[in-house]
Every structure is written in C-alpha cells, then in structure tokens.
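>>> need a 3D model of the following:
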Amino acid sequence: PKGTVPVLELAEGGCSGSLVIEESREILEWALQQSDPQGLLNVDLVSADALIDRNDNEFKHWLDRYKYADRHPELTQLDYRQKGEVFLQELESLLAKNRYLLGENISIADVGIMPFVRQFAHVDREVFYSLPYPNLQQWLRGWLEHPVFQQVMVKYQPWHEGDDLVVFPGDSRQI
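Coordinates of the predicted model:
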C-alpha cells in the first residue's frame, strides 16, 4: 500500500487474508525465524537491535541527505557526509576488534547494516575509500565480493506482459 520495495506478502493472515510485511528489517527477521542456517540470530540480540536501530534512524537520516544533498540545501553534502561518518566511526571501532560487527561470526547486524554502508560508499566511492576506515572498507569489500551477494545483485530487465517467463537459478518458481 505504501508503494515501497521490498514487500513480502504471506498467505497466513488469518481471517483478514494475507499478511503484508513492508519493512526490510521485518522481512529479514521473519526470514531468519523461518530458517537461520548460518546462525545470524546467535548473537546478543539486544546489542544487534540497538545497532540496527541507530543505523535505521540516525545513520539513514544523514545518508539520505548525503545522497540527495541538492534536495536538502540546509547543509552541504560534506556536512551531511561528516554527520553520517559518526556512525561509520562506531562501525570502524567495532570492526577493529572483530571480523564482523558483533563478533567473529556474521550476525543479523551485519546483514541489516551493510546495504546502507554500501549506499553511503557509492555516493562517492573515491571519497569513501580515502576515509580513515580501513576495517569498514575491508568489511564492505568482503560483502561486495561475496558470491551470494553477487548472485542476488544480478540485474534483470523489467518483465512485461508477453515477455518470456523468467526462471531464477535454483528456483522452481516462474515469473
């Protein structure tokens, strides 16, 4: 209804029909509750939730303004980048101690935060990789080079009525 992506529609809505989950974080949590073969929820969930909350509320605010500084002329793009960097500095500190944000194993925090760090980096890759965050940069590169990430990021042409069916690799469903 909000016209956002992604949206997960489940047929388990009870009397009301289907259940629609509209927030990426809620979709991630729902999916991991169904199956968590890598143990992404085997972490201090209070710490994970707090970090994801900071990402979703504080960092995303500055990220959106950094990406679209022309729409927010109250500050310069540099000012917005520097405000976003406060969170990046926290991530850098965490990654200076551990391979992943909350320890030596990947967690829901890594998966929930990485897309936003990726967006921040892609505003100006040259600037991002010149910033003093070597652990964060290495962490992001690891994600971007991961075979699973590369597989899900394959771009498809939008499907239109009359086009051939698309069968996704490893999936028996057709679109």
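
>>> from here on, just use CA atoms for contacts and neighbour counts.
Will do.

>>> list the contacts of the closest residue to residue 22 other than its chain neighbours.
Counting by Cα to Cα, 6 or more residues apart in numbering, residue 22 lies nearest to residue 7, which is 4.7 Å off, once chain neighbours are set aside. Residues near residue 7 by Cα atoms under 8 Å, 6 or more residues apart in numbering: 20, 21, 22, 23, 24, 27.

>>> this one as well, want them side by side:
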Amino acid sequence: MQKTDADLPVLYSFRRCPYAMRARLALLVSGQRCELREVVLRDKPQAMLDASPKGTVPVLILTDGQVLDESLDIMLWALRQYDPEQWLSPQQGSLEAMLALIAQCDGEFKFHLDRYKYPERYDNVDALEHREAAQGFLLGLEARLGEAAYLFGEHPALADMAIAPFVRQFSQTDLDWFSAQPWPRLRDWLSGIVGAGMFERVMEKYSQWVPGTDGVVFS
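Coordinates of the predicted model:
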C-alpha cells in the first residue's frame, strides 16, 4: 500500500456499490490518481458526511475543495481531464444519447432492480414482479447489441461502463435465471466488461479507511 500524497483528490468509495464502481472505472481509465478511502456504509466517516451530508458513495473531493457526490459527475469530470479510450466520443450516436440511456438505467431500471434484489427493504413488494418489469430495459440493451459489440459502437464508451455495474448487480441476484434468459448478446457484453483487467482492478479489496490514517493511492 502506498502512502498518499496530500495534493491528491480524495475518493470515498465502497467496493460493491455500482455507483462507486463506475466512478472508479472512469478515474482509472483517465489516469486520475486519488486517495481512495474505503467506506463501510453502516459506519460512515464523519469527514465524508461533512463533505456530502446525503451520505452516499462515491464522493470525490477535488484539491480545490470542490465536492462531486454524483457518480456520473465524477465520470464526466475524470474523462474531461483525459479520455484516452474516447468514452465521451462514441462511434455511433452522441454523448447526449449516451446520457439519455444512462438516465433510463438510473431511473426506472434502478427502481425495479432495488426492489428485485432487496425486497425486504420495501413494503408490499413482490420481487418477481419487479424482475419482470426490469426486463424491458435489458431487452432494449440486447437489441442495441445486435447492431454492434457495445452499446454505441465497436468499442466501450461511457454508457457501457456506467450501465454495466447495474446489469452485473441484476444478474447476480439469480445468476441461474439470468443465464437462461434470451439475451445472449447482453451476457457476452457483460462478461467482456467484468472479465477485463480494468474491471478487476477497480474491484480490488481494501480495508476500511480509518480516520487519521492514509488511504490508498488509486490509479
């Protein structure tokens, strides 16, 4: 573990959170070094809550004190610093089209995903009804992937990396069921992303950050 540089941005993250995953993916591909502080959600550090009272991850505190506490804002900030894989410039479509698809993921799909994966957190919820309702979004992705290897062309772009962590979470809720569904292109797309070295890097395990200690240099 490397000691951190006081001049680095600070990233509060939680390994298994899909929002934090996509933020880490963008920071990694853009080469933006930061001090990663792994958070345990039941024991949130006060420094994180002081920076972002809503108490969700990821939170990125820039060196000038600016706080970014939305994962998509972190992705866009990082990629606007340096975008070597052209995630903001898809082969097909536009940045605006990608953002619209991500909004569908973060809206209706995430609503049903939460109630499918965590029905005990909600009143009067039938998990299977929400699984069925979520399939419309996934079938739309399957159709897009019939035109190219990725959602907006033959190479990964912002939409792929912002959406894949949530499809991964959906798939792992009942992997046998997911594997039996008629979306082979979606499964291949997901496997290609989560099986890549970049995704493995952002899923490395870190100990819970303890206030007063150095975080991990993430790059």
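
>>> Provide the TM-score value for the superposition.
The TM-score (TM-score structural alignment, normalised by the length of the first structure) is 0.86; 164 aligned residues with a Cα RMSD of 1.9 Å.

>>> picking up where we left off before, identify the residue of the second structure aligned to the residue nearest to residue 22 of the first structure.
Aligned by TM-score structural alignment, residue 7 of the first structure pairs with residue 59 of the second structure.

>>> then residue 42 of the first structure?
Per TM-score structural alignment, residue 42 of the first structure is aligned with residue 89.

>>> residue 72 of the first structure too?
In the second structure, residue 72 of the first structure lands on residue 122 (TM-score structural alignment).

>>> let me know the distance separating that match from residue 115 of the second structure.
7 Å (Cα to Cα, to the nearest Å).

>>> quick one: which of those two has more around it?
More crowded of residue 122 of the second structure and residue 115, by other Cα atoms under 10 Å: residue 115, with 21 against 10.

>>> now that one: which helix or strand?
Assigned by DSSP states H and E, residue 115 of the second structure belongs to helix 110-117.

>>> mind giving me the packing neighbours of that helix?
Using 3 or more Cα pairs under 8 Å, 6 or more residues apart in numbering; DSSP states H and E as the contact test, the elements touching helix 110-117 of the second structure are helix 127-144, helix 158-173.

>>> could you list the buried residues of that helix?
By 16 or more other Cα atoms under 10 Å, the buried positions in helix 110-117 of the second structure come out as 110, 112, 113, 114, 115, 116, 117.

>>> just stretch 138-157 of the second structure next, same as before
Within stretch 138-157 of the second structure, the residues scored as buried using 16+ other Cα under 10 Å are 138, 141-142, 144-145, 149-153, 155-157.

>>> which residues sit against it?
Against stretch 138-157 of the second structure from outside (Cα under 8 Å, 6+ apart): 85-93, 98, 159-160, 183-186, 189.

>>> that stretch aligns to what range in the first structure?
Under TM-score structural alignment, the match for stretch 138-157 of the second structure in the first structure covers residues 88-107.

>>> just the strands in the first structure please.
8-10, 19-21 (DSSP state E).

>>> quick one on the thing from earlier: specify which member of the contacts of residue 7 of the first structure is nearest to residue 125 of the first structure.
residue 24 (24.6 Å; Cα to Cα).

>>> okay, now the corresponding residue of the second structure for that closest one: neighbour count?
If you follow residue 24 of the first structure across to the second structure using TM-score structural alignment, you land on residue 71. Residue 71 of the second structure has 23 neighbours, counted by other Cα under 10 Å.

>>> now do residue 71 of the second structure against residue 80 of the second structure, distance only.
14 Å.

>>> now the helices for the second structure?
Per DSSP state H, the second structure has helices spanning 18-29, 46-51, 71-81, 95-104, 110-117, 127-144, 158-173, 175-179, 184-194, 197-202. These are given in chain order.

>>> quick one: contacts of the second one?
Counting contacts by Cα under 8 Å, 6+ apart, the residues outside helix 46-51 of the second structure that touch it are 12, 55, 59, 61, 67.

>>> of the contacts of residue 7 of the first structure, which is the nearest to residue 126 of the first structure?
The nearest member of these to residue 126 of the first structure, counting by Cα to Cα, is residue 24 at 28.2 Å.

>>> for residue 218 of the second structure, give me its contacts.
So residue 218 of the second structure contacts 28, 33, 34, 35, 36 (Cα under 8 Å, 6+ apart).

>>> the residue of the second structure most remote from its centre and residue 130 of the second structure, how far apart?
Going by Cα atoms, centre = their mean, the residue of the second structure most distant from its centre is residue 124, 28.4 Å out. With distances taken as Cα to Cα, residue 124 of the second structure is found 12 Å from residue 130 of the second structure.

>>> name the nearest residue to the match of residue 42 of the first structure, sequence neighbours excluded.
In space, residue 89 of the second structure is closest to residue 95, 6.6 Å off (Cα to Cα, 6+ apart).
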